[in-house]
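Undergrad: build me a model from this:
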Amino acid sequence: MIIAKAFAGKHYAVYGLARSGLATVKALIASGATVTGWDSSDDAREQAFDEVMEMSVNLDSTEFRVEDLDRADLSQFDSLVVTPGVPLNRHPIAQRARDAGVEIIGDIELFARARPELPPHRVVGITGTNGKSTTTALIHHILKTAGVPTEMGGNIGLPILAQDPLPEGGVYVLELSSYQIDLTQSLDCDVAVLLNITPDHLDRYDGFEAYAASKARIFEMQSPEQFAFVNWGCFMAGQVNPAANFNGIVLPEWVNQAEWPALQGPHNAQNAAAAVSVCSVLGLTDQQIAEALRSYPGLPHRMERIRERDGVLFVNDSKATNPTATAPALAAFPAIRWILGGQAKTDNLDECAPHFAHVRSAYTIGEAGELFAKLLAPHMPVTNCETLENALDHAARDSQAGDTVLLSPACASFDQFKDFEQRGDRFKDLVGAL
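TA: Okay, the predicted model is just below:
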């Protein structure tokens, strides 16, 4: 894990004891801090206490207690560390911390404060509404393939504080949501990337401009000599004005997307362009980058090719939780049987409309099923199937050789599933059973 003398002797409150919260507790205690933790889940509290007690065998002393932070006097703490899931705009603990004069931070800020004590390294930070995970994993893959010591964390993989420090010359690649950036004050990324900004998570912000400003803070924390890569559309729209060395995201002429099986579609061209740009400024050669692009395996639930059956390709794009994320998947395949729906984030599919000609038929599910069926009916055959099982059954029966059965819901999953992973896993199970 990552520890730092900078944390020693301080008293931290950690609100939320799931994956990143538990990793934070462990790292702080191992660093010599005192920690008071809380989670509304009995199981999470018990697991945290048990795991910290197991650590005590290897520590001189263990200072950890569980206390209801919703009722505690927050002025006794040096910092309140919250998980990104806590909405700072409306959660009572956020206002109580402000009233008590206690800073509110997250685990990424703790990592930033630990950096001076780590072996010399560089940090790449990636944000944007869509494409963060793929770009982060792709950069990590390219670096690893080239033999560069690297780890990825933030909004993907293991919590960053749970990972062992990299040796000198290593590169930490961090996927950063707007929520994580909101909880960060001093992360000076050597290379920062903004892929795109489209309306999302507006329940956490006072309008779209506030959401865009949250994303842009990744550049405000950079030193002037660092590198910033920004989608040209975001720059031209005035959404960002980086202080660091500014570069637009452009795909070099020497690359050939046709050689990348796991990176098809226009959105993946942009993701690859960002990864190529970042790895180039980090010193990798064109040949090293090209070889890694060809071998990149892709991420689960992101245009994931499940199987081909009787000439029909089945693709799991469950991570596409809004129309903007679904549009590139529709653009990537010429003959689609489209499964969509769930818990809608918008009342339209305007971003998808330019690619309707690629859709042979659509099958809607979930809360948005009826609405989306009405929106699509003038443009294509559509059936409101209600459930994923029914939708796949209809799509598989209707498909012909050369078609792609595409789960790209353009919706959140919470009406019928725990999360987009569970929705995608269910789709994969159903496809495997055909």
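Undergrad: going forward, measure contacts between C-alpha atoms and count neighbours the same way
TA: OK.
Undergrad: residue 8 is in contact with residue 31, isn't it?
TA: Yes: using CA atoms under 8 Å, residue 8 is in contact with residue 31, at 5.6 Å.
Undergrad: looking only at neighbour counts, state which of the two leads.
TA: Neighbour count, other CA atoms under 10 Å: between residue 8 and residue 31, residue 31 has more, with 20 against 15.
Undergrad: is the residue nearest to the more buried one when sequence neighbours are not counted in a helix, a strand, or coil?
TA: Computed as CA to CA, 6 or more residues apart in numbering, the closest residue to residue 31 that is not its neighbour in sequence is residue 3, at 5.1 Å. Look at residue 3: counting by DSSP: H, G, I helix; E, B strand; the rest coil, its state is coil.
Undergrad: tell me the spacing between residue 3 and residue 123.
TA: Using CA to CA, to the nearest Å, residue 3 is found at 17 Å from residue 123.
Undergrad: which one of those two is surrounded by more residues?
TA: Comparing residue 3 with residue 123 by other CA under 10 Å, the one with more neighbours is residue 3, at 26 against 21.
Undergrad: and the more buried one, how far from residue 155?
TA: Residue 3 sits 20 Å away from residue 155, going by CA to CA.
Undergrad: check residue 414 too.
TA: For residue 414 relative to residue 155 (CA to CA), the value is 19 Å.
Undergrad: hang on, residue 297 in a strand?
TA: No: secondary structure of residue 297, determined by three-state DSSP: coil, with no strand assignment.
Undergrad: test my guess that it contacts residue 262.
TA: Yes: at 5.9 Å, residue 297 and residue 262 qualify as touching, with contact defined as CA under 8 Å.
Undergrad: these two: which is more packed in?
TA: For residue 297 versus residue 262, neighbours defined as other CA under 10 Å are more numerous around residue 262 (20 against 16).
Undergrad: now the other sequence, so there's something to compare against:
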Amino acid sequence: MIPVAGVENVRVAVLGLGRSGLSAARALRAGGAKAVCWDDNAAAREAAEAEGFACVDLMKPGAFEAVAALIVSPGIPHLYPEPNRVIAAAWAAGVPVDNDIGLFFRSLGGATWDRFDVAPRVVAVTGSNGKSTTSALIHHVLCAAGRDAQLAGNIGRGVLDIDPPGDGGVVVLELSSYQTELARALTPDVAVFTNISPDHLDRHGGMGGYFAAKRRLFAEGGPDRCVIGVDEVEGRFLANQLSEGVGDDRVIDVSVERKLTGPGWHVFARKGFLSEYRKGRQVGAIDLRAVAGLPGEHNHQNAACAYAVCRTLGLGPREIEKGFQSFGGLPHRSQLVGEKDGVRFVNDSKATNVDAAAMALKAFPRVRWICGGLEKDGGLGGLLEAAGSVVKAYVIGREAAKFAVQLHGFEVEVCGDMGTAVARAAAEAEPGEVVLLAPAAASFDQYDNFEKRGDHFREEVAKLL
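TA: All right, here's what the predicted structure looks like:
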């Protein structure tokens, strides 16, 4: 655990008692604070009370008297589409609002680090797509190379649940826009921007607000080195803002769309080959085509970002390649869950938006595509450009028919539920084809989260196998 610094004998309120909220309450208590907690869910309050935390309705008059700060869980909106009532009450009372990420960065380190030969470092990864795989891949490569590394944030453990890092240790954090938009402290040593595409627009008041939430990690954090995906205009804008001029190798540009050369530090992947260029010369390369855990162009972008981070942390190309080869991939992200009679079944339930689903479709030559769910803003137009590999789509979700009418250029069948979709796709699939779950939509119309949706796909496939 990372005890929160600077809160001894201070009263701090915690709103939201999921994983990050309870973790923050524990770390606050470990730092000497009195944590008062609230969650609208009675079961969550009971769990907190079982650990000895006082639960106080923060909407009651006087609830914020003598409260030094309000710590908010990431799923609770603080600005758009409208502020949560408790957050608005904290504003009115003049109480600073923060989250567990802010507590982590302000509490990490201290006088004990003076005894280290090599100070620990923090790598923070954000972006629309691929940040989970990129974070896990960085962590895996570091561990495979014998480095002390921990994985936390939006993946793995809560940021305050990790062990204090030791000499030369690396903490790898996956950070969502929900986490970066509110944290009052953001000071990673290395920051990564994978890519950006429309997502969570209601939460951020549009694309500009969404990008602004991501940009805070770089603009306010002042990292020593930045790895920036430059295949979107926002990435190119960000890289330009962070660079002090031509040849500034504190910014590493990453692309899967074009070769990057010239002054500076560049990593790009094209046609399955990753290349590293510095000062106009190639200094490293990896053949990604045979890396089973990283199929497709989208995973090659993840690999390029992870490669750049590991290089800046002192690993050599061959060490990184060895780590790539042993990486098994993440559940629900281009995860091979079975094969029968030459047909592969791949679970990419995490492809909850159009861009992520498009990348998944591009990774395979002939696809029986299971899609549908709670549609996000923007429609499916951009996805159809990447659907040339689709043999047939099998649509699920409560509004499957509405989703299906937007699909054209291939055969479409409205199935409604996962069991029907998997059975129909498997029955019609031919050797060499892939039955792919890549929903291009949120899961909340039928499932609690994308993990439950992916697990259901795996269960249905297991019945067939």
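Undergrad: picking up where we left off before, compare residue 414 and residue 155 of structure 1 (neighbour count), which wins?
TA: residue 155 (22 against 15).
Undergrad: ok, now which ones touch the nearest residue to that one once chain neighbours are set aside?
TA: Setting aside the residues directly before and after it, residue 155 of structure 1 is nearest to residue 175 in space (CA to CA, 6+ apart), at 5.1 Å. When the contact criterion is CA atoms under 8 Å, 6 or more residues apart in numbering, the partners of residue 175 of structure 1 are 125, 126, 127, 132, 133, 136, 152, 153, 154, 155, 156.
Undergrad: and residue 175 of structure 1, how far from residue 351 of structure 1?
TA: The value you get for residue 175 of structure 1 to residue 351 of structure 1, if CA to CA is used, is 24 Å.
Undergrad: what's the answer for residue 132 of structure 1, then?
TA: From residue 132 of structure 1 across to residue 351 of structure 1, the span is 19 Å (CA to CA).
Undergrad: cool, residue 280 of structure 1 as well?
TA: Distance, residue 280 of structure 1 to residue 351 of structure 1, by CA to CA: 32 Å.
Undergrad: what lines up with residue 73 of structure 1 in structure 2?
TA: Residue pairing (TM-score structural alignment): residue 73 of structure 1 is matched to residue 63 of structure 2.
Undergrad: number of residues surrounding the alignment partner in structure 2 of residue 227 of structure 1?
TA: When the structures are aligned by TM-score structural alignment, the residue of structure 2 matched to residue 227 of structure 1 is residue 225. Per other CA under 10 Å, the neighbour tally for residue 225 of structure 2 reads 20.
Undergrad: and what of the one 4 residues further on?
TA: Neighbouring residues of residue 229 of structure 2 were enumerated by other CA under 10 Å; the total is 29.
Undergrad: so it is in contact with residue 267, correct?
TA: No: with contact defined as CA under 8 Å, residue 229 of structure 2 does not count as touching residue 267 (9.5 Å).
Undergrad: who touches both of those two?
TA: Residues touching both residue 229 of structure 2 and residue 267 by CA under 8 Å, 6+ apart: 253, 254, 255, 305.
Undergrad: what ranges do the strands span in the stretch 151-300 of structure 1?
TA: For the stretch 151-300 of structure 1, the strands defined by DSSP state E, counting those that start in this stretch occupy 170-175, 191-194, 227-230, 245-248.
Undergrad: now for those, which one comes closest to residue 305 of structure 1?
TA: With respect to residue 305 of structure 1, and counting by CA to CA, the nearest of the strands of the stretch 151-300 of structure 1 is strand 170-175 at 23.3 Å.
Undergrad: average offset of that closest one relative to structure 2?
TA: Average distance between strand 170-175 of structure 1 and its aligned residues in structure 2, after superposition and using mean CA distance after the TM-score superposition for structure 1, equals 0.6 Å.
Undergrad: re earlier: could the contacts of residue 175 of structure 1 be laid out in TSV, adding distance to residue 400 of structure 1?
TA: Shown next, in TSV, are the contacts of residue 175 of structure 1 (distance: CA to CA, whole Å):
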residue	distance to residue 400 of structure 1
125	43
126	39
127	39
132	34
133	32
136	35
152	40
153	41
154	42
155	38
156	37
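Undergrad: mark which of the residues you listed are part of helices, please.
TA: Counted as lying in helices by DSSP state H, out of these, are 132, 133, 136.
Undergrad: most neighbours, which of those residues?
TA: Highest neighbour count within these, by other CA under 10 Å: residue 136, with 27 neighbours.
Undergrad: translate residue 367 of structure 2 into the numbering of structure 1.
TA: Across the two structures, residue 367 of structure 2 finds its equivalent in residue 336 of structure 1, going by TM-score structural alignment.
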